[in-house]
Structure formats: C-alpha cells, structure tokens
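Visitor: just the structure for this:
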Amino acid sequence: MKSFASYLRVIAITSIVFIAAEYLIDSGEKPAFIEYPMVSVFILLFAIILIGIEIMVGSMNSLADAIMTEDQKKALEVKRAKARKNAWYLKLEKRLTKAQPIEAEGEIILDHNYDGIRELDNSLPPWWVYGFYISIVFAVIYLAKYHIFDGNTQAEEYEQAMAKAKIEIEEYKRTAKDLIDANTVELLTEASDLNAGKSIFQTNCVACHMADGGGGIGPNLTDEYWILGGGIKNVFRTISEGGRDGKGMVAWKQSLKPSEVAQVASYVLSLEGTTPANPKAPEGEIWTPEEE
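Guide: Below you'll find the predicted structure:
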C-alpha cells in the first residue's frame, strides 16, 4: 500500500510539473516537450529523482521499523492512527456535512419505524444550506437586473455576441493571408512579397513564360494583352484555377497556398512594361483596370 501511495505521489507531482511547463513555455501549436526536447529531458530527470527519493525514504522507514521494539511500533501506530483521525480533510468533511458519528446516532434516532427502517434526525448539510442561500441571492439579483432594470434579454445578448464575433472574424480574415481568394485578394507591393513571388515564378513558371516573362509555350506577361483578363483578381484566379480548358495553364491551387498565389500574381503584374529578350507576340485583348 505504501508503494502504491509512492507511485501516486510521483505521478501526481510529475504531472503538475508537466502541466506547468506546457502552461509557462510558449511553444506555439506544438507541445513544449516536442518543440523543446530539453523540457522532456528535464521532466524525465525530475521523475527519476522523485523515484529515487521515494525509494530512499521507503528504505529508511523499513530500516527504522526493523530496529524498533514492539512497544515502539505500537506507540508509533497509535500516533499514526491519531494523526489519520485528525486529518484536515476529515475535519473539513465534518464541517461541511455536520454528520454525526456512528457512536452518537442513538441520540438522534427518531421514533418512526417502517418495516424495521428507522430515521435519523440529522441536520441539513451546511454545503447544501449555503448553496440554497446562494441560489436565493442569485434569483433576487437576476430578477432585479432583467425584470426591474431592463437588462439585456438573451436574444439581445446573442445579437451582441454575434456582432462582436463578426468583427473578430473580419479582423482574422484581414490578417490571415491564406484565407484570401480571387474576390478578396489585393495587389502586393512590398519588396518581400514581390521577391517571394519572383522565387515562386522562377521555380514553377519559367518553363512556359521564360525567366523575364517574355513568353514561350505560355503567353508574354510583359505586355498589356491578357487572354483571361489582367489585374490582380483575374491573374490570381487564372493561376489558382488554371487557364483555358485543354490548352491553358494547369491549376496551381493544389501546389501553392493562397498567399503564395497572391505573391506570384503580384510579381507577374510587376513585369508589365518591362523589356524581355525575346518577347512573344501579343495574345488576347488589351485590358484596363476598369474591366476588373
């Protein structure tokens, strides 16, 4: 039994340390013990030390029991029994329940007798009485707030919560780059975005459009002519969904994130007006921003 209690102590303390580490260490979406392996090493060493302490304490207790006389053992057992009887949790339980000990039940037994079943005249448990009083106070406050001082109804609170949630969703959409689509995408002008778009273009697009965008298998990207429409929204849609059926560009939405499509689309638009080495003849129609 003592060994079982020791195991429980080790597990409980190690779990508390583990939870504290997860709470205190900012490891992003991954657990701290995965993101930072040293956390796992620390918790493992801590558990080993706890086990060592429990083993040492158990050995010392066993040694003490071995060298004690019978009278000393009996005195120690009486002392331990008294300590268990006066444990704080037992005192707390007695205070919350006011339950009478079995020895005193004869003083509170009632005269009722139903088929040998007799009833005790116990007091109501204080925890129940306090809960009842708290519910009365809550009911009075609730009545005053919602029926006297015209507090918000559940329907009004719902509408307020939904309005707040809508604002939070819009803010999240504004900052979450990969939630954009052809209807919400905006032209990127930051150098970091254009450089990222250029890298994607050089990796995936030069085979058909050439490194300078002059065109090869695919159309020239430096002139003002567009087959499926220019502008950030049309170019984003074309890259994401693909070109004309049967002979156009493949859809890149399975390979590129929306934020990456926006970056490469913005870079493609930045090529307009540049002078490629061997420009391909114009294809499509002249596109103006008013048509987007």
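Visitor: contacts and neighbour counts: CA atoms only from here.
Guide: Noted.
Visitor: now do the strands in this protein.
Guide: Assigned by DSSP state E, the chain shows strands spanning 109-114, 117-120, 225-226, 285-286.
Visitor: ok, and what's touching the longest one?
Guide: Think strand 109-114. With contacts defined as Cα atoms under 8 Å, 6 or more residues apart in numbering, strand 109-114 is touched by 118-121.
Visitor: distance-wise, check the nearest residue to residue 34 once chain neighbours are set aside relative to residue 220.
Guide: Spatial nearest neighbour of residue 34, excluding adjacent residues (Cα to Cα, 6 or more residues apart in numbering): residue 40 at 7.7 Å. Residue 40 sits 56 Å away from residue 220, going by Cα to Cα, to the nearest Å.
Visitor: here is a second sequence; please produce its structure as well for comparison:
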Amino acid sequence: MRTTASYFRVIALVVIAIIGTEYFTDLPKGEYAIFVNPFVALFVFMVLIVAIAIEVTVATLNKILYLSLSEDKKKAYDKAQAERSTYFSRKVERLMQALTKSKKIEEEHEIELDHNYDGIRELDNRLPPWWVYSFYITIIFAVVYLIRFEVFNDYDQEEEYLTEVAEAEATIEKWKETAKDFVNAENVTMLEDEARIQNGKQIFVQNCVACHKIDGGGGIGPNLTDEYWILGGGIKNIFNTISEGGRSGKGMVAWKNTLSPSEMHEVASYVMTLQGTTPAEPKEPQGEIWKPENEK
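Guide: As a prediction, this is how the structure comes out:
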C-alpha cells in the first residue's frame, strides 16, 4: 500500500505541475507548454525528480526507524500493517461483490451447470447489477424519447440544427459589436466615437503627414480634403487603401502589417472628417470625383 500511495503522490505532483504551467502560459488552442517550451518541460522534470527524492527519503527514514525498533515492536508493527492490508482487501472485495454479485470460489458449485468441456466448467453467474441497471436506464430513455419525438412530435434534428446555428450567429454578432479588430473593408463603417477619431488623428500625425501634410492638403500624396480620389472615396475605399496600399504603382504603402484593424479604422474615420475642410496649401485635384452614393 505504501508503494502504491507513493506512486500516486508522485503522479499527483507532476500532474499539478503540468496543469499549473498550462494555466499560466498563454498558448494557442491545441498547443501545450510542456511540448513547445523547453523551460516548462525542464520545470516539470525537476518536479518529478524532487517528488521521487522526497518519497525515497521518507521511505529510507521509515526503514531506519523500523530497524531501530525492538523485536517485539517490530512484530507489533508488522501485525498492524498486515491487519491494515487485510482491512483494505476486505473493503475492495466487498465493493467488487456489490458491483458483480458473483459467487466466491468456494461457492461456485452452487451455480455450476452440467456442462464440462475438457475440464472447463460453465457457471450460471448473475448479470452484474451495474450492467442491469444501465440496461434499464436505456429502456426508460428509449421510451421517453419515443413518446417525446414520435408521439408528441417535438423538434427534429433539422430544427435543432437551425436553432443552434441561429444562436451561434447571434453570439458572433454580439461579439463583433465589441471586437474592435474584427473589421475589414467590407464591414467598416464611419466611427461616431470622438475619442477614437482623435486617436486616429494621432496615428495620422505620426505616420501620414510626410505625404499628406498635417491638415490633409497633400504633398507627395494627394489632397484628402477635396472630393477627388485616386483609389475611391468613402470609408470602405479609404480603409482598403490604408490597409492594402496603392495599386498600379500609386505609391501608397500597405499599413496592414504596421497598424491593427482598429487603428486603420480610426485613421480612415479621421480622414473622412477632413472632407470639406480648407488646408493652408491645397494640392491640385487628382483622380475622379467621388460621391457618397458611389459607396458600395
């Protein structure tokens, strides 16, 4: 029993160490720290070594204490250990008897059938209670299922599927409302939050003034305050231009690898606010006139 308990304690400590490292390590789903991080694997290995060392030390101390006992005390100790082992054996035996209702070896003659195949006897054992009760439960479940879905025509598989799909779509839509970075050129809309627009202005000042000037009047890049656009106006086209950059050699770099979707959303919304303003030195019109009704 002591050896078995020692094994369980060592295994428990290692499992706790693995769970703890996984809890405090932020990894993508399907990846485990113990396999991808050598320091985690080393930590778990050290926990295993320490746990084994503790168990060996405790076992050694117990052996030393046992050897220091007198012969009478050794006999008393051995007797207590034997009784303890017998006690647990009886408990296990009673549990198995309750689960299987099998006959003891010395009572097998009571259920022996008149079949003997080359010395192999056949016994008429009872079915284990756990199996019988499980079978009864399946019968009850089948009857309830039959009445519910075949007699009273409750929902079918197609209805259940459609309901779950609708719930999933509602959950996704709710998540999209608060997921700032779940935005692209197809679903982007003009921001109404002034704080986020001002944040877009700060990003514009840090990254865009070299080409468009601080007031959007244009320099190397085109004027952002008039109604003329090279790559199309409107929030969707502006967002796409910021994300993907200029096309056909227009010179605009792609910012999708530098700015997050939410930051590009803020910059695009800020650029929209420049429409109709009067820059100090506006650049001549470039591209074609873009009207709001052209927004797809």
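Visitor: what's the TM-score once they're superposed?
Guide: The TM-score (TM-score structural alignment, normalised by the length of structure 1) is 0.80; 281 aligned residues with a Cα RMSD of 3.5 Å.
Visitor: quick check: end-to-end length of stretch 249-257 of structure 1?
Guide: 17 Å.
Visitor: would you mark the buried spots in it?
Guide: Buried residues in stretch 249-257 of structure 1, counting neighbours by 16 or more other Cα atoms under 10 Å, are found at 249, 252-253, 257.
Visitor: list the contacts for residue 198 of structure 2?
Guide: Listed by Cα under 8 Å, 6+ apart, the contact set of residue 198 of structure 2 reads residue 270.
Visitor: counterpart of it over in structure 1?
Guide: Residue pairing (TM-score structural alignment): residue 198 of structure 2 is matched to residue 195 of structure 1.
Visitor: next one: residue 112 of structure 2
Guide: Residue 112 of structure 2 maps onto residue 109 in structure 1, by TM-score structural alignment.
Visitor: can you check residue 282 of structure 2 too?
Guide: Using TM-score structural alignment, residue 282 of structure 2 sits opposite residue 279 in structure 1.
Visitor: OK, contacts around its match?
Guide: Applying Cα under 8 Å, 6+ apart, the residues contacting residue 279 of structure 1 are 214-215, 220.
Visitor: what's the spacing between it and residue 77 of structure 1?
Guide: Applying Cα to Cα to residue 279 of structure 1 and residue 77 of structure 1 gives a distance of 99 Å.
Visitor: before we move on, back to that, my guess is the residue nearest to residue 34 of structure 1 contacts residue 33. True?
Guide: Yes - between residue 40 of structure 1 and residue 33 a contact is recorded at 5.0 Å, counting by Cα atoms under 8 Å.
Visitor: counting neighbours, what do you get for residue 47 of structure 2?
Guide: Close neighbours of residue 47 of structure 2, defined as other Cα atoms under 10 Å, add up to 19.
Visitor: could you tell me how far the residue nearest to it when sequence neighbours are not counted is located from residue 43 of structure 2?
Guide: Leaving aside its sequence neighbours, residue 47 of structure 2 sits nearest to residue 14 (Cα to Cα, 6+ apart; 6.4 Å). Residue 14 of structure 2 sits 10 Å away from residue 43 of structure 2, going by Cα to Cα.
Visitor: now for the counterpart of residue 158 of structure 1 in structure 2: which residues touch it?
Guide: Residue 158 of structure 1 maps onto residue 161 in structure 2, with residues paired by TM-score structural alignment. Taking Cα under 8 Å, 6+ apart, we find residue 161 of structure 2 in contact with no residue.
Visitor: if we use 10 Å, what do you get?
Guide: 155, 167 (Cα atoms under 10 Å, 6 or more residues apart in numbering).
Visitor: how about the helix or strand hosting residue 34 of structure 2: buried residues?
Guide: Residue 34 of structure 2 is located in helix 33-36, with elements delineated by DSSP states H and E. Neighbour counts over helix 33-36 of structure 2 (16+ other Cα under 10 Å) mark 33-34 as buried.
Visitor: mind checking how far that helix is from the chain centre?
Guide: Centre-to-centre, helix 33-36 of structure 2 and its host chain are 16 Å apart (Cα atoms, centre = their mean, to the nearest Å).
Visitor: which neighbouring elements make contact with it?
Guide: Applying 3 or more Cα pairs under 10 Å, 6 or more residues apart in numbering; DSSP states H and E, we find helix 33-36 of structure 2 packed against helix 2-24, helix 38-67.
Visitor: the shortest one - contacts with which helices or strands?
Guide: Using 3+ Cα pairs under 10 Å, 6+ apart as the contact definition, the elements that helix 2-24 of structure 2 packs against are helix 33-36, helix 38-67.
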